[in-house]
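Peer 1: predicted model and sequence below, questions to follow.
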Amino acid sequence: MTSCRELISHRSRLVFGCSQFLRFGRTQLVSCLFPAALFAGLAISKYIDLPIARYDALLGFCLLLTLGCWLAGLETWREIAVIFGFHLIGLGLELFKVQIGSWQYPGDAVTKFAGVPLFAGFMYAAVGSYICQAWRRFDLRVSGYRPVLTTVLAVLIYGNFFTHHWLPDLRIPIALGLLLVLRRTWVFYTVGTRRYRMPLALSFALIGFFLWIAENFGTFLDAWNYPDQVSVWRLVHPAKFGAWALLVSMSFVLVASVKSLEGRLYHRGTPASVVTPKATEISLQHSPANQVQM
């Protein structure tokens, strides 16, 4: 028979777990400030008549939003540079994919080049903004991270989005290579007063899944359309979830390079509140002081 003390203990753990989950969700929502504002702009521009073309208005809105985040101290100039870098990477992919007919942007705009509105790069920049915000608000650190190999694989992933139209699609072997390189890489984060960890590869998959959901909202709001969505909206193919999970690696590499310069990349194993017992041991084994990063 369960004692009253055990029941109270179980109830306390349940209450604590629920409160931690709510704290985690709240921090995630705050970290999504830029993406949330971007989708608000997409929704408003779809249903409200504007004095200028929709894509032109969205470009101005995104520029003001980026400036506002910097002036408010939500993002540093280094983070803005990283976000802008991912903007350019995304814009290059958009220009290529639109030209070969992978998707299209309906409507005209002054700031539309080769079928791609310049605001489109901000949808990729929003991913970089989220990672920067989450890094700060969750006090993220990594252990066992191999920057050179991870960067090489991230570049190969990006390149494969172009080359698979003529050469064999290598995303599966590259993804397996990324999993191999990240097999001992952990990301540490704080929720409330507790410190947790998860595999970095798992975080890529989770972010990719929510980006796939966001892409469904974006196409529903006619920000862009896949060929099978031109006449009637359909769910974005689930394969895009995997593509986003892979592309997140590029954004992470860019943000990690800045955090390395700031001394905020590696977990040193000092917090005593890490929930998993082996977390400190693993982080110490793979910290820069104890191994040469490849």
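Peer 2: Yep, it's here.

Peer 1: only C-alpha atoms from now on, for both contacts and neighbour counts.
Peer 2: OK.

Peer 1: so residue 95 sits against residue 116, correct?
Peer 2: Yes: Residue 95 lies in contact with residue 116 (C-alpha atoms under 8 Å); the separation is 6.1 Å.

Peer 1: which one of these two is surrounded by more residues?
Peer 2: residue 116 (25 against 18; other C-alpha atoms under 10 Å).

Peer 1: tell me how far the residue nearest the centre of the chain lies from residue 242.
Peer 2: Nearest to the mean C-alpha position of the chain, by C-alpha atoms, centre = their mean, lies residue 127 at 4.1 Å. Relative to residue 242, residue 127 is positioned 15 Å away (C-alpha to C-alpha, to the nearest Å).

Peer 1: again with residue 83
Peer 2: On the measure of C-alpha to C-alpha, residue 83 and residue 242 end up 22 Å apart.

Peer 1: these two: who's more crowded?
Peer 2: residue 83 (28 against 17).

Peer 1: second structure follows, compare the two:
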Amino acid sequence: MKSLIQLLHFGYHQAMSCIFPVAIFGTLALSSVIPIPFLHRYDAILLVLLAVQYLMYRSGLETKDEIKVICVFHIIGLVLEIYKVWMGSWSYPEQAYSKILGVPLYSGFMYASVASFMCQVWRRLRMDMTGWPGFAPSMLLGAAIYINFFTHHFMPDFRWWLTALVFIVFWKTWIIYRVRATTYRMPLSLAFIIVGFFIWTAENIATFFNAWKYPDQHDAWQLVSFSKISSWFLLVIISVIIVAQLKYVKANRTADDPKSS
């Protein structure tokens, strides 16, 4: 019975942490079947997601610091989207006023939703980490992963080397999380894989509802390649590195502030 109660509490906090991602995919699904008068679909999605973010902040579901992290990830994601669309990796075929170089502004929120989940679940499950490799190794690895998303179009793809490096750099790192009064832990690399798989699943849902299209999906929808799991695995690592580093910076500032004691 205790295990069931723990599972229910864990599921509740996971579900609450997924409010923004669910809002994104719910909006994509509804807007694909319900005509929107006077607005292009991509523009309507952007307005809805801005409204959701505003309501989450005003209701206290998200903090000001979490909004800042989401904005950072929106920019990181949007830059990557612009480059990938320019290279022909995928496309956004519908019209919109809120497009920049063929990419609708709402697309950055799909990356930001990963950061939203990370921030929310970190706070709700009172997460911490042991064996964190430190600022330089983690940030250099995160930067190398992000740069490889751009350079593999005209240079060798180092994703598998980078994946191996992830397991080396983080092999001592464990996530500590708490459900009620009980503390649990999990290898960080395993968490990367689990979250990457669920994002790949969400990506299949998004492409099914025409959020974007890969070249092989223009004639008819088909399952996104399993190889994309590795891309999301690496993207999740960037998210965790930035969120964890910001959490540590904030914790150190709080500890150094005499007013906090």
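Peer 2: Sure, I can see it. Small disclaimer: the values here were computed from a predicted structure and weren't measured.

Peer 1: after superposition, what's the TM-score here?
Peer 2: Between these two chains, after superposing, the TM-score reads 0.93 (TM-score structural alignment, normalised by the length of the second structure); 251 aligned residues with a C-alpha RMSD of 1.4 Å.

Peer 1: what residue in the second structure is paired with the residue nearest to the centre of the first structure?
Peer 2: In the second structure, the residue matched to residue 127 of the first structure (TM-score structural alignment) is residue 114.

Peer 1: contacts for the helix or strand hosting its match?
Peer 2: Assigned by DSSP states H and E, residue 114 of the second structure belongs to helix 107-124. Residues from elsewhere that reach helix 107-124 of the second structure (C-alpha atoms under 8 Å, 6 or more residues apart in numbering): 13-14, 16-18, 20-21, 24, 49, 62, 66, 69-78, 81, 127-128, 236, 239-240, 243.

Peer 1: buried ones among the residues you listed?
Peer 2: Among those, those buried by neighbour count (16 or more other C-alpha atoms under 10 Å) are 13-14, 17-18, 20-21, 24, 49, 62, 66, 69-75, 77-78, 81, 127-128, 236, 239-240, 243.

Peer 1: all helices of the stretch 151-294 of the first structure, in order?
Peer 2: 171-181, 200-220, 239-261, 279-285 (DSSP state H, counting those that start in this stretch).

Peer 1: quick one: map residue 32 of the second structure onto the first structure.
Peer 2: Aligned partner of residue 32 of the second structure by TM-score structural alignment: residue 46.

Peer 1: how much space between its match and residue 169 of the first structure?
Peer 2: For residue 46 of the first structure, the distance to residue 169 of the first structure - C-alpha to C-alpha - is 36 Å.

Peer 1: and if you look at residue 108 of the first structure?
Peer 2: Relative to residue 169 of the first structure, and taking C-alpha to C-alpha, residue 108 of the first structure is found at 33 Å.

Peer 1: same question, residue 253 of the first structure
Peer 2: Here residue 253 of the first structure is placed at a distance of 22 Å from residue 169 of the first structure (C-alpha to C-alpha).

Peer 1: and those two? Which one has more around it.
Peer 2: Between residue 253 of the first structure and residue 169, counted using other C-alpha under 10 Å, residue 253 has the larger neighbour count: 19 against 14.

Peer 1: what does the more buried one correspond to in the second structure?
Peer 2: Match for residue 253 of the first structure (TM-score structural alignment): residue 241.

Peer 1: once you drop chain neighbours, what's closest to that match?
Peer 2: residue 138 (6.4 Å; C-alpha to C-alpha, 6 or more residues apart in numbering).

Peer 1: thinking the one you found is in contact with residue 243, fair?
Peer 2: No: the pair residue 138 of the second structure / residue 243 is not scored as a contact, 11.5 Å apart, by C-alpha under 8 Å.

Peer 1: mutual contacts of these two, please.
Peer 2: What both residue 138 of the second structure and residue 243 touch, as defined by C-alpha under 8 Å, 6+ apart, is an empty set.

Peer 1: quick check: which helices or strands does the helix or strand just after the helix holding residue 114 of the second structure pack against?
Peer 2: Of the helices and strands lying after helix 107-124 of the second structure in sequence (DSSP H and E), the nearest is strand 128-130. Packing partners of strand 128-130 of the second structure (3 or more C-alpha pairs under 8 Å, 6 or more residues apart in numbering; DSSP states H and E): strand 174-179.

Peer 1: which residues in the first structure does the strand it packs on align to?
Peer 2: Using TM-score structural alignment, strand 174-179 of the second structure pairs with 186-191 in the first structure.

Peer 1: and the matching stretch against the second structure, how far off on average?
Peer 2: Stretch 186-191 of the first structure differs from its equivalent in the second structure by a mean of 0.8 Å after superposition (mean C-alpha distance after the TM-score superposition for the first structure).

Peer 1: ok, residues contacting that stretch?
Peer 2: 20, 23-24, 138-145, 195-200, 267, 283.

Peer 1: again, only using 6 Å
Peer 2: With C-alpha atoms under 6 Å, 6 or more residues apart in numbering as the test, stretch 186-191 of the first structure has contacts from 24, 138-143, 195-200.

Peer 1: what is the neighbour count of residue 222 of the second structure?
Peer 2: Using other C-alpha under 10 Å: residue 222 of the second structure sits among 13 other residues.

Peer 1: quick one: map it onto the first structure.
Peer 2: Per TM-score structural alignment, residue 222 of the second structure is aligned with residue 234.

Peer 1: could you measure from that match over to residue 64 of the first structure?
Peer 2: 32 Å.

Peer 1: how far off centre is the helix holding residue 114 of the second structure?
Peer 2: 5 Å (C-alpha atoms, centre = their mean, to the nearest Å).

Peer 1: equivalent analysis for stretch 29-46 of the first structure, please.
Peer 2: 15 Å.

Peer 1: please apply the same query to stretch 44-53 of the second structure.
Peer 2: For stretch 44-53 of the second structure, the distance to the chain centre is 17 Å (C-alpha atoms, centre = their mean).

Peer 1: same check on stretch 59-73 of the second structure?
Peer 2: Worked out by C-alpha atoms, centre = their mean, stretch 59-73 of the second structure lies 13 Å from the chain centre.

Peer 1: done for today, thanks.
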